[in-house]
Structures are given as structure tokens and as C-alpha cells.
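Undergrad: Please find the sequence and the predicted model below.
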Amino acid sequence: MQYGSSFSVAENGYLPSEKFDDDGRIKRTGTWKSATAHIITAVIGSGVLSLAWCFAQLGWIAGSITLSLFSVITMYNSILLTDCYRSPDPVTGTRNYTYMGAVKANLGPLQYKLCGIAQYGVLIGITIGYTTTTAISMAAIKNSNCYHKLGHNADCKESNNMYMVIFAVIQIFLSQIPNFHKLSPISIVAAIMSFTYSFIGVGLSIAKIAEDGMAKTTLTGIPVGPDFSGTEKMWITFSALGDVAFAYSFCFVLLEIQDTLKSSPPENKQKKLATIIGIMASTVFYMLCGVLGYAAFGDKAPGNFLTGFGFYDPYWMVDIGNICIVIHLLGAYQVLAQPLFGFMEASSKQKWSQNKLVTNEYSLCGFDVNVFRFASRTSYVIVTTIIAMLFPFFNDFVGLLGAGTFWPLSVYFPIEMYITQAKIRKYSYTWIWMQILSLACLIVSLIAAVGSTRGLITSVQTFKPFQSVS
């Protein structure tokens, strides 16, 4: 496609240039509202379900401080990252369509490759985790009705495999959405669902406190005793840090979201507003879920408070909450998978530019179909589903993903890109402060990774492949 001063040449003729942006692509129409929906969809995910458990491990003091710090650090680094969408100038510079593109433009090819390993590795991991979490919520709906009919002590265990297959079939269809720009309706619905099940969790916690009073809680979390050694306390605390980090993991799709925004007002200004609103809203819900969930369950808070059956009644409310989780994660999977799909397809078109199966679009019942897109995305969904069936560990898997994501993608690359783009002088006050922040977050990520890895190793010793039950 070629572009002139007043008209743009398309395959089917000429189109007015006002339909295109400054880079020759179809004009972006996103606003800070749609970007906020994308952010909330990406941020408020399965991580919120484990926050009551995190508070039980960390206690009132460390739990509240940890959640607040992760919120502030994520918001700060996300705001830095919004200025890296264009280079070298954040308003008039060349667009960086992806997170990796921004890293390459600002930090060079070596860091670009390292970023690719980190970003796409994490995206794959999270989509696997979402497959597991969605299946658990689907099974919990059937279990809830079983407990209601047969009593709370009934054997209502349910295999998760069938539900993972159902999730995969739906994702195969949703994955044919060609790109991020077409996801706004799904993100809006998913964001509404995330608020809904968070409200349900908060409401059920308040009802439980009102009925039974506050459970036993402490300032420092589960106390060390005969059945809980100091070493075990340390490892589980480390894992809880990873869970909190995972709850704030979204920076790796921030620039892809920013690339959906229209050019006026400037994209970085719109994205900063969306980021502040999205993270603040998420933090309020996180704090409510963590605090009220811990107050309701105390030291016995389940790892997932809507599927761990801390709540049995009203069973229909628990069902609604889990239905909302399922709908939300159907959309969140796409928000996080689209950057990976886009990378695979762009690389393939560059490598096999003459192959019609890779490049040609066909019209089928009003939809644009590409053979390579269909085959590659379907294969990806199938492979991640099989892996999820093999390793169905919720809390430790979530913690490890959080630890692996937080420092490199949410701290290191945003800080280093901003330093380069803003030309911050080495050893200046700002440079030193940013390096201290990066180092501190690296230490936290390493600690969380160690704790979660130990938890996974312990879980692997007792699990059987394809035998996941809820």
C-alpha cells in the first residue's frame, strides 16, 4: 500500500487520507475510556482471587503495605512507559507499535531479544494459567450446586479437563479476531465482569463477617507453631509476594493498548489518564478483596476464595461470581494473547511474503479468514490447553508468573527506556533513584520466584498428569 499527500492507494482503489494515521495505517479510534477498559481487563484477573490468601500469609501490616507499594510502583513505571510509545519525542516521534518495538528503538537489538524472551514467555504462561483458572471456576459452578443439594460434606469433586476443552474451543473462535483494535467490545464486557465478581467476593465476605464475626487474624499472618515451621512460613510468604506481583502484571501489553488510541489528544496523555484510573480502580478492589477476604476467613483463607468454597451460600451468588470469572477470562486471554499472535504473524509474513497461505485474506460468510492465522492460533490454543492439563497448579503458578513478569517487564525495561528517551544524565539524582528502585524490585522478584518455585516442586511430587480435579 502506498500513500500520497491527499489520497491513499488500497488494493481496491483510492481512499481519502483522512481515513489513515500519520504512519499510513487505518486511523485509530480508541479513547482513554476504551484504554481504561483494556487495562482493567488485563489487571483485574485471576490474581484478585488469591489476595485473601496472600493477606493470610503476610498479615495486616505487610499485606497492606505490599499491595500499596506494588500499586504505586506499577503506576509510576507505567506512566514512564507511556512516553516510550513514540521515539525519540513522546508526542511527535515515530510510533512503536509494540512493547518489544519500543525496547528495540530505545535500547537496541540485544535488549530487544531479551525482552522478547521475557514478554512472550510470560504471555504464554499467563494464558496457560487462565486456562486452568477458568476450568476451576467452571467446575466450581457444578460443585456449588452439588453441595447445595447433598450438603457441604458431600464428595463433589469434578475433573477440570472437560472444562479446559470447552474453554479451548471458545478461545479457538475468539482467537480469529484479527487484531487488538477489534477487541474493545470484548474488553468492555470483560471489565464489567471483573468488577462484578469482585463486588460479589466483597459482598459475600461482608455477609460472612456480619453472620459469624471476624475470623482469627494477626498483624503478621499465620503464626509459626508446631504444625507450621518458620522455614515454611518464609517460603509461603515469598510465594505470596509473587501472587501480589502477578495481580499487577500488565505493563507488557501497555504499548499494544496505547497503539489503539486516536492521535488527538496525544496518545501518551490519554494513556496516562487511563493508566491512573485503571490502576487506582484495580487497587481499590484488590484492597477490598484482600482485607475483607482475610477478615472473613482469617488464617484459613482459601487460595481462590470463589472456587475454594470458603463460601457455600447463597450458592446462586457463588455461581454468578464464577460465571463472571469465566466470561472475564475469556476476554482477558485475548487481550494478553493478541500481542503474541501479532508477533507470530508479522514474522511469518516477513519471512514468507510470497506465500499466499500466509498473506492472503479470504471472505467467508462476511468474515476475513487467513489460513495461516487460523492454523497458528488454533494450534497455540490447543498446545496451551494440553500444558494446562499437565500442570494445574493455581497459587504457585500464579506466584511464579508474577515473579517472572514484574521486574523485567514492569520495572527494568520501562525505567531503562525512559532514561534513554529522556536523556537522563548518568549518576544524577533521578538516575540513582531509578536504579535503586529497579534493584529493590529485582530482589523482591527473585525472592518471590524462589518461594513459588519451591511450591511448584512440592506440588509436582504429588500430582498426576491429566488428573486435575476441583
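TA: Perfect, I can see it now.

Undergrad: okay, CA-based contacts and neighbour counts for the rest of this
TA: OK.

Undergrad: Now do the contacts for the residue nearest to T92 when sequence neighbours are not counted.
TA: Nearest residue to T92, sequence neighbours excluded (C-alpha to C-alpha, 6 or more residues apart in numbering): R86, at 7.0 Å. Contacts here follow C-alpha atoms under 8 Å, 6 or more residues apart in numbering; on that basis R86 touches 92-96, 102.

Undergrad: Filter these down to just the buried residues.
TA: 94-96, 102 (16 or more other C-alpha atoms under 10 Å).

Undergrad: which is the next helix or strand following the helix of greatest length in the chain?
TA: Secondary structure of the chain per DSSP state H: the longest helix is helix 109-150. As assigned by DSSP states H and E, the chain's next helix or strand after helix 109-150 is helix 161-174.

Undergrad: what's the angle from that following helix to helix 109-150?
TA: Per axes from the mean of the first three to the mean of the last three C-alpha atoms, to 10 degrees, the angle that helix 161-174 makes with helix 109-150 is 130 degrees.

Undergrad: contacting residues around helix 161-174?
TA: 131-132, 134-136, 138-139, 330, 334, 377-378, 381-382, 385, 388-389, 466-468.

Undergrad: Write the ChimeraX selection for whichever of the residues you listed are buried.
TA: Of the contacts of helix 161-174, the buried ones can be selected in ChimeraX as follows, counting by 16+ other C-alpha under 10 Å:
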select :131,132,134,135,136,138,139,330,334,377,378,381,382,385,388,389,466,468
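
Undergrad: follow-up on the earlier one: tell me how far the residue nearest to T92 lies from T98.
TA: Look at R86 and T98: by C-alpha to C-alpha, to the nearest Å, they are 11 Å apart.

Undergrad: for comparison:
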Amino acid sequence: MGEEAHSIEVVSSNIDTKLYDDDDRVKRTGTVWTASSHIITAVLGTGVLSLAWAIAQMGWIIGPTVMLIFSLITWYTSALLADCYRHGDPNFGKRNYTFMEAVHTILGGFNDTLCGIVQYVNLYGTAIGYTIAGAISMMAIKRSDCFHSSGGKDPCQISSNPYMISFGVIQIFFSQIPDFHEMWWLSIVATIMSFTYSLISLALAIAKIAENGSFKGSLTGVSIGTVTKAQKTWGFFQSLGNMAFAYSYSQILIEIQDTIKSPPSEVKTMKQATKISIGVTTTFYMLCGMTGYAAFGDTAPGNLLTGFGFYNPYWLVDIANAAIVIHVVGAYQVYSQPLLAFIEKGAIKRWPRINQEYKISIPGFRPYNLNLFRFIWRTIFVITTTIIAMLIPFFNDILGVIGSIGFWPLTVYFPVEMYIKQMKVRKWSHRWICMQSLSFVCLIVSIVSGIGSVASIVLDLKNFKPFSINY
């Protein structure tokens, strides 16, 4: 009897080892490639479309240089953050499942509260930005088809509201994916789409340069006279926020790292995925931003694809816009998951009874487990982001604000402070001074980019009526 019980116990243990990690959570299956897909989905997003405009505000010298600096800062601080996934020992310490949990465990105190506010406001704002981007691309397809079917006689004015609502309906459906572990396929599809529209934008810009017969642009960017001194200043500051947004993903790095299987250590895999992802995205950013600026010069549009208007081959622009829509559907989910999970975890802890699932039979498919609380809460979340997007549908301005809010605290401050404490970096040592200097400089960048972006929103709101914007 004793031997039988012992054998049963061993079998049970073996099964558990295959299905669960050492902390009794479901076994992680992520690899360097799935992690890279998540990162590229988050980083190589619609921010690439604003980079030609951002370079136009700075010129040929400062623009590409600042973009490269942002990429290096993001790569460096991401490596610091990866070392904070496990508390104490980077390879064997207790796992932190979320960015906020890492801050709570390592720093604690007010940092915990500050991180929660900044991270979740940033994630919520990103969802709003992606709603605007998705709607603009859907409208661009509709206008393009309208323009060509009428032979250019119809101005094809279109309200953005139906398209934002349509995007919201799509997100209500996809928001029912429970967590990161079950949405790897969506990230891979979104990654493919981001490469698609980036390559099309690049190809169209190269064709435009060939058509012009020369490179446009100047060493100092938009000149005073074409715009006022104030507009030049605000535009420069806002472009910093746009570039910061283009590289923003640190706030979900820990969540992505928590999908990676071990061994090898999650730190090693995450650093490799970060290196691959930042390298790939920076290459695309440089190519798209610089060719876009070379094609349009100082008049580069806020959304690069809109600059090609309804030129032939218009169907290629339509494909690019369709790829953007598919991409932002996935990116919206990647950025929303940490916020959705945080609210659900807190609510279930307080009211355990709400965490009930109901099995729904679907003919021809396996039964679907409906969590009523998750369905209602996530639907409300999508509705609110859609409404706010309809109220403030300014793509470039929103990207600038989001980038400036999240860049310093999430990409620089918390990773630096956590790493210093985790690795016991001695105060006033050469390394400590360098890391704190980097943090201070990035704080200044966040402040000035935020001022520029808010100033632009204020100017746009002067001639704007909510829910009535047409393109």
C-alpha cells in the first residue's frame, strides 16, 4: 500500500512538473522569438509613421542622432530591467510577474504608487492612441476608394466616429483573450503587419524621392518664417515625445519576460530578444524616418502614409493602411493586458465570487469558458478608450503626450533605481554617477516634450468640436 501510494505521488509530481513551474503557475513556453515578437509588436508600431515629421522638426543632423540616442537608451535600460525580473539573484530569485510588482518588491514605498499611476495612465493612453491610429487608417482606405471611384470629383469628407466605434467593437472581441500567454499568435500576426506597412512606406518614400529627382530637407529642419518661433519650439519638443513613444515598451517588459521558459535563464533570453528587437526596429525607424523626410522635406506629414495621398498605386497605400489596422488591433491588446490583469487581480482578491466561468457550447468548436466579470469590465475599458479617442482624435499630439509621460519614469528612472538597489551599486561611484546623470537628462527630455505636446493639443482644440471631426 505504501509503495503504491509512493508511486502515485511520483507520477503526480511528474505530471505537475510538465504542466507547472516551480511556483505552481502554468508552465511558461516562451522563447527568444516569441519574446522578440511581443517586443516588436509593441515597439515597431504606428510611431514609425510620425518619425519623418519628427525629423523634419529637427533637421538632418539632430533628427537621426536623437533617434539613435533613444534606441541606445532603450536598449541599455531594458537590459537593466531584465536583471530585475527575479528579486535578489537574477537567475534563481523570486519571480516578479509584472513591472509594478518588481518596483514594489525592490523599491517599495512611494515608488510603488508612482509606478502604478504612471504605468497604467501610459498604457491607457496608448490604447487611446491606437484607437485613433486604427480609425485613421480605416478612413484612409475608404477615402482612397471614394476618390478613385469618383475620379477625384468628390471631396470624400468622412466622419471618424463610425470607424472609431468599429475599431472598438473589434477590440471588445479580442480583449476576451485572458492573458499574454494565450496571445502569442496575435503578436506574431501584428509583427508581420508592422513589417508590411513599414516596408510599403519605405518603398513609397523611395519612389517619391526618385520622382522628385533629389533629396529634400535641410540641416536644421523646419525654418522660422515658414512657422513662428513658438511653433518651431513646440514642434521640436513634441518630436522628442514622438520619438520617445516610438521606443516605448519598458512598461510591459517584465510581463513579456514572464512568458519565457527556463532554462536558459529568462534574463539571458530577454536580453537577447531585446538586442534583436531594438536592432530591427531601429533599422526600420532610421530607414522610414530618413527616406520619408528626404521625400517630403520640411512639409513631411504627421502620418507618413497620408502624405502619399491618393497617388497610384493607391491600392498599395490601401494595403499598408489595412496592415496598420491589423497591427494596432494586436498592439492594443499587448499594451492593455497589464492594466486589465491588474484591475482583475485586485477585484478578484476582494470579491472572490466574481471569478466564475460559464461554459458556452459553440457548434463545431470546443466550448468557450465565459468569465462574466472579465467580459463586462473589459468591454467597459474598450468603450471608454473609444469615447476619449473620439473626443481628442489628434494622432501626433497624443503620441507626444504618451511618450513624454512614460519615457523618463518607466524607461529610465525605475529601471535605473531598481538595478542600483538590486545589484548594490555603490553610491557616488563612477557607475552610480553616470546612471543618475542619464536619468536626470532624460527627465528634462520628458518635461520639455510634454510641454510641447500639450501646447499642440491646446492649439488644435481651439478650432475643434468634439465628435464632429471629418477627414
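TA: Sure, I can see it. Treat the numbers as computed from the prediction; the structure is a model and nothing was measured.

Undergrad: before we move on, back to that, any idea what the residue nearest to T92 of the first structure aligns with in the second structure?
TA: Using TM-score structural alignment, the partner of R86 of the first structure in the second structure is R86.

Undergrad: any idea how far that match lies from R95 of the second structure?
TA: From R86 of the second structure to R95 of the second structure the distance is 4 Å (C-alpha to C-alpha).

Undergrad: One more: Y285 of the second structure?
TA: 33 Å.

Undergrad: How about S13 of the second structure?
TA: As for S13 of the second structure, its distance to R95 of the second structure is 22 Å (criterion: C-alpha to C-alpha).

Undergrad: do F173 of the second structure as well
TA: From F173 of the second structure to R95 of the second structure the distance is 31 Å (C-alpha to C-alpha).

Undergrad: Kindly report the same for D112 of the second structure.
TA: When D112 of the second structure is compared with R95 of the second structure (using C-alpha to C-alpha), they lie 17 Å apart.

Undergrad: need the helices for the stretch 251-400 of the second structure, in chain order.
TA: Secondary structure of the stretch 251-400 of the second structure (DSSP state H, counting those that start in this stretch): helices at 253-257, 266-296, 314-350, 372-391, 395-406.

Undergrad: So which other helices or strands are in contact with the second one?
TA: Right, the one you point to is helix 266-296 of the second structure. helix 32-43, helix 51-82, helix 184-212, helix 253-257 (3 or more C-alpha pairs under 8 Å, 6 or more residues apart in numbering; DSSP states H and E).

Undergrad: Output the ones you listed as JSON lines; include the columns distance to I158 of the second structure.
TA: Below are these laid out as JSON lines (distance: least, C-alpha to C-alpha, whole Å):
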{"stretch": "helix 32-43", "distance to I158 of the second structure": "29"}
{"stretch": "helix 51-82", "distance to I158 of the second structure": "24"}
{"stretch": "helix 184-212", "distance to I158 of the second structure": "23"}
{"stretch": "helix 253-257", "distance to I158 of the second structure": "38"}
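
Undergrad: How many residues are close by T29 of the second structure?
TA: Neighbour count for T29 of the second structure, taken as other C-alpha atoms under 10 Å: 12.

Undergrad: got it, and the one 5 residues further on?
TA: Using other C-alpha under 10 Å, T34 of the second structure has 19 neighbouring residues.

Undergrad: and the closest residue to it other than its chain neighbours, what is it in contact with?
TA: Leaving aside its sequence neighbours, T34 of the second structure sits nearest to W184 (C-alpha to C-alpha, 6+ apart; 6.7 Å). Neighbour list for W184 of the second structure: 34, 37-38 [criterion: C-alpha under 8 Å, 6+ apart].

Undergrad: Ok, K262 of the first structure next?
TA: Contacts of K262 of the first structure (C-alpha under 8 Å, 6+ apart): 27-31.

Undergrad: One more pass at 6 Å, please.
TA: Contacts for K262 of the first structure (C-alpha atoms under 6 Å, 6 or more residues apart in numbering) come out as 28-30.

Undergrad: which one of these is nearest G47 of the first structure?
TA: Among the contacts of K262 of the first structure, G30 lies closest to G47 of the first structure (C-alpha to C-alpha), at 26.7 Å.

Undergrad: The closest one touches S264, doesn't it?
TA: No - G30 of the first structure lies out of contact with S264 (C-alpha atoms under 6 Å); the separation is 10.3 Å.

Undergrad: Out of those two, name the residue with the larger neighbour count.
TA: Each of G30 of the first structure and S264 has its neighbours counted (other C-alpha under 10 Å); G30 has more, 19 against 10.

Undergrad: which residue in the first structure lines up with L49 of the second structure?
TA: Aligned partner of L49 of the second structure by TM-score structural alignment: L49.

Undergrad: Over to its match. Which of the three states is it?
TA: What DSSP: H, G, I helix; E, B strand; the rest coil gives for L49 of the first structure is helix.

Undergrad: follow-up on the earlier one: identify whichever of the helices and strands packed on helix 266-296 of the second structure lies nearest to G297 of the second structure.
TA: Closest among those, using C-alpha to C-alpha: helix 51-82, at 6.6 Å.

Undergrad: Next, the buried residues of the closest one.
TA: By neighbour count with 16+ other C-alpha under 10 Å, helix 51-82 of the second structure contains the buried residues 51-60, 63-64, 66-68, 70-71, 73-82.

Undergrad: cool, and stretch 141-157 of the second structure?
TA: Buried, per 16+ other C-alpha under 10 Å, within stretch 141-157 of the second structure: 141, 143-147, 156.

Undergrad: what about S6 of the first structure, distance to F20 of the first structure?
TA: 10 Å.

Undergrad: So for those two, which residue has more residues nearby?
TA: Shown here are S6 of the first structure and F20; by other C-alpha under 10 Å, F20 has more neighbours (16 against 9).

Undergrad: these two touch, right, the more buried one and Y14?
TA: No - F20 of the first structure lies out of contact with Y14 (C-alpha under 6 Å); the separation is 11.9 Å.

Undergrad: Common neighbours of these two, please.
TA: In contact with both F20 of the first structure and Y14: no residue, using C-alpha under 6 Å, 6+ apart.

Undergrad: thinking again about what came up before, so of the contacts of R86 of the first structure, which ones are in strands?
TA: Per DSSP state E, strands hold the following members of the contacts of R86 of the first structure: 94-95.
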